[in-house]
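> Mind looking at a prediction? Sequence and model below.
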Amino acid sequence: MERSLMAGSMSPSPQFSGIVIKQEKGRDIIEIVEDSLTTERVLQYCYPFTNPVLENLDDVQNVLAMMKKFGMRGLMDRVRGALVQPSFLEEEPLRVFAIAYRFGFEAETRLAARNTLRHQIFGPYVKELEHIPASIYHKLLQYHRRCSVVVCGLTSDFSWFPGFASRWVWFQCDDCVHHSLSWPLSDGKIYEVNAWFIEYMERARTALRERPCGKVVSDPLLIMDALETAAHCHTCRPAAYLDMSTFIGEHFSVEVEKAIDTVDLDIPFHSPA
């Protein structure tokens, strides 16, 4: 919908890109080409009303684009929280990442990049990528790859296990088939390990390679085979579930997130133009 806004006798200063100003009967006229709903939402941010509800990322993006066009940088900061709603970050983190970078929101860009790790990096195309340089998307791919490498390393080096790890049943049981390799722990000793536990770690490595985040290692589908095998052993059966729950929930998933914290996104940021 195309509308006109009477600007009075003085032209706005500075002249913002995208605004068409023309003279008509001695008055400057600013043409607003945004749709009426977006305009209404922007005005709600301008006046002391309750902030509008932005139900989807298209709404957020439209409001931010209009605010940027009119140089409303202070108001843009009030929309940042709407961009990183938990549902958006969970379901569409790549879109959030591209929008956040486009408008110069560094904290939100980093948060969205972290949330993309919950998804396979080569997912469906999103139109917001057209608004950011290819180099930035490439750096996101590199970030995903570096995170994959660092967390996958946790599955083949047990030196990060807590000091009491040797008490877990997969180190204690002598009745199950042991893995062909023995494994050193942080206490400096080398232990034989039940094969079913190593098989779980190998499955976790494959999953982390595609989605490097702590949530992945607690996927029941990854754990199920290990617990089914453990259930056939009279030594492992009573302890396997509790020990696995403790290991994954209190140690493995936490260590994955700590490892990701060491990886820098390595993206240059800019302020909204």
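Yes, it's here.
> going forward, measure contacts between C-alpha atoms and count neighbours the same way
Noted.
> and the closest residue to Met67 other than its chain neighbours, how far is that from Lys139?
Spatially, and ignoring its direct neighbours in sequence, Met67 is nearest to Met76 (6.4 Å; Cα to Cα, 6 or more residues apart in numbering). Met76 sits at a distance of 25 Å from Lys139 (criterion: Cα to Cα, to the nearest Å).
> Which of these two has more residues huddled nearby?
Met76 (21 against 15; other Cα atoms under 10 Å).
> circling back to that earlier point, how close does the residue nearest to Met67 sit to Ser87?
20 Å.
> How about Val169?
Distance from Val169 to Ser87, by Cα to Cα: 39 Å.
> Need the residues that contact the helix or strand hosting Arg78.
Secondary structure from DSSP states H and E places Arg78 in helix 73-83. Under the contact criterion Cα atoms under 8 Å, 6 or more residues apart in numbering, helix 73-83 has outside partners 45-46, 54, 57, 60, 64, 67-68, 96, 100, 105, 108, 272.
> try 7 Å this time
Residues outside helix 73-83 that contact it (Cα atoms under 7 Å, 6 or more residues apart in numbering) are Tyr45, Leu54, Val60, Leu64, Met67, Val96.
> Counting neighbours, which of the residues you listed end up buried?
When these are checked for burial by 16 or more other Cα atoms under 10 Å, the buried set is Tyr45, Val60, Leu64, Met67, Val96.
> In a strand, Ile121, correct?
No: using DSSP: H, G, I helix; E, B strand; the rest coil, the assignment for Ile121 is coil, not a strand.
> Against that first model, consider the following:
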Amino acid sequence: MRAARKYDMEAVQRHLADELVKFAEQEPLRVFAVAFDLELYEICRKAAKLSLRKAICQSERVPLELGSLPSPVFYQLMRYRTRCTEAAQEVLTNLRWVLTQILGRKGNKIVTRLRHDYVQVSYEWPALWIWFRCTSCLPHCDKLVPFSGAAEHTPRMWWKEYVDRVWYALEGRPVGSVSGEMNIFEPSIRRAVTCTVCAPDAYKDLKEFSEQLASRIDKAVSMVGQPVNVYSSK
């Protein structure tokens, strides 16, 4: 790459940059380090975002390419990862949207009635997820109260365990796709189908919920700033 720059071989530079990008999905940290060394900062940012899909320190061996990375840059990269994790987990920390913003669910409607100068809010039962409709299997102890005036809804334990697994998975990989991974998804389905009330709708509802959750997580992470401020790193 440096030789191509020295002799103004732009076509070769573009080709080498394209080849480097191809490796970013499998080896994002290595590509990040190489791209930073070559001052390919746009590739740096892409590699940093792709690195969120992989847990840090999966390998026992330190990638050799990281040896050339300045400590302040590596620190920025780790801070970026921390901010992304916090943003992703916040989606699950504040679950009001689970009741108030159910996207695309048939029959979903918030009914408001004025009674003595206040608004009473209620939900159509067909619009609620099965883990709220069911009152048969083991409940979770917490009640979700989306806002003042709304009825309390206690979710089933199998759903809360699913949410907890997603939350912990985001510690290592703050990306929405973890919400649909089988080791996260399947244990709750296995538990849900033991309940005669939950069984018919558990898979469908949890699948739909996991997709909406993934979208929200990815949107939250996308709002985090640039992975690395290259100008403050020089």
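Happy to help now that I have it. Fair warning: this is a prediction, and the values are worked out from it, not measured in the lab.
> sorry, back to before: neighbour count winner among Val169 and Ser87 of the first structure?
Using other Cα under 10 Å as the criterion, Val169 of the first structure and Ser87 rank with Val169 on top: 23 against 11.
> element containing the aligned residue in the second structure for Tyr241 of the first structure, please.
Under the alignment (TM-score structural alignment), Tyr241 of the first structure pairs with Tyr203 in the second structure. Assigned by DSSP H and E, Tyr203 of the second structure belongs to helix 199-222.
> What is that helix packed up against?
helix 71-93, helix 130-133, helix 182-192 (3 or more Cα pairs under 7 Å, 6 or more residues apart in numbering; DSSP states H and E).
> what's the first one in contact with?
Residues outside helix 71-93 of the second structure that contact it (Cα under 7 Å, 6+ apart): Leu52, Trp167, Leu170, Glu171, Pro174, Ile217, Ala220, Val221, Val224, Pro227, Val228, Ser233.
> hmm, try it at 8 Å
With Cα under 8 Å, 6+ apart, helix 71-93 of the second structure has contacts from 48, 52, 163, 167, 170-171, 173-176, 213, 216-218, 220-221, 224-230, 233.
> That helix vs the first structure, average distance?
Aligned to the first structure and superposed, helix 71-93 of the second structure gives a mean residue distance of 1.1 Å (mean Cα distance after the TM-score superposition for the first structure).
> Residue range in the first structure corresponding to that helix, please.
Going by TM-score structural alignment: helix 71-93 of the second structure matches residues 134-156.
> what about the matching stretch, distance to the chain center?
Centre-to-centre, stretch 134-156 of the first structure and its host chain are 13 Å apart (Cα atoms, centre = their mean, to the nearest Å).
> which residues sit against stretch 252-264 of the first structure?
Contacts of stretch 252-264 of the first structure (Cα under 8 Å, 6+ apart): Tyr143, Arg146, Cys147, Val150, Val151, Leu154, Pro212, Cys213, Gly214, Lys215, Val217, Ser218.
> The residue lying closest to the last one once chain neighbours are set aside: how many residues sit nearby?
Excluding its sequence neighbours, the residue lying closest to Ser218 of the first structure (Cα to Cα, 6+ apart) is Ile248, at 6.4 Å. Ile248 of the first structure sits with 18 neighbouring residues when counted by other Cα under 10 Å.
> Ile102 of the second structure: which of the helices and strands packed on helix 199-222 of the second structure is closest?
The minimum distance between Ile102 of the second structure and these falls on helix 130-133, with 12.8 Å, by Cα to Cα.
> Contacts for that closest one next, please.
Here helix 130-133 of the second structure makes contact (Cα under 8 Å, 6+ apart) with Trp125, His153, Thr154, Pro155, Arg156, Trp159, Cys198, Asp201, Ala202, Asp205.
> Report all helices and strands that the helix or strand following that helix contacts.
Using DSSP H and E, the helix or strand that follows helix 130-133 of the second structure in sequence is helix 157-172. The helices and strands touching helix 157-172 of the second structure, judged by 3 or more Cα pairs under 8 Å, 6 or more residues apart in numbering; DSSP states H and E, are helix 71-93, helix 182-192.
> Looks to me like Leu5 of the first structure is in a strand.
Yes: Leu5 of the first structure: assigned to a strand according to three-state DSSP.
> Chain neighbours aside, what residue packs nearest to it?
According to Cα to Cα, 6+ apart, the nearest residue to Leu5 of the first structure is Ile30 (5.2 Å).
> For Arg203 of the first structure, which residues are in contact?
Contacts of Arg203 of the first structure (Cα under 8 Å, 6+ apart): Leu222.
> sorry, back to before: sort out for me which of the contacts of helix 73-83 of the first structure are in strands.
The strands, defined by DSSP state E, take in nothing from the contacts of helix 73-83 of the first structure.
> and the residues you listed, which two are the farthest apart?
Using Cα to Cα, the contacts of helix 73-83 of the first structure span at most 20.7 Å, a distance reached by Tyr45 and Val96.
> Contact partners for the residue mapped onto Ala33 of the second structure from the first structure?
Correspondence of Ala33 of the second structure to the first structure, assessed by TM-score structural alignment: Ala98. Counting by Cα under 8 Å, 6+ apart, Ala98 of the first structure touches Thr109, Glu128, Leu129, His131, Ile132.
> Restricted to buried residues, select those in PyMOL.
Burial among the contacts of Ala98 of the first structure is assessed by 16+ other Cα under 10 Å; the matching PyMOL selection reads:
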select buried, resi 109+128+129+132
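> Run the chain-centre distance for stretch 111-119 of the first structure.
2 Å.
> Find me the equivalent region of it in the second structure.
With TM-score structural alignment applied, stretch 111-119 of the first structure matches the range 46-54 in the second structure.
> Would you show me how to pick out the buried ones of the contacts of helix 130-133 of the second structure in PyMOL?
Provided next is the PyMOL selection string for whichever of the contacts of helix 130-133 of the second structure are buried by 16+ other Cα under 10 Å:
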select buried, resi 153+154+155+156+159+198+202+205
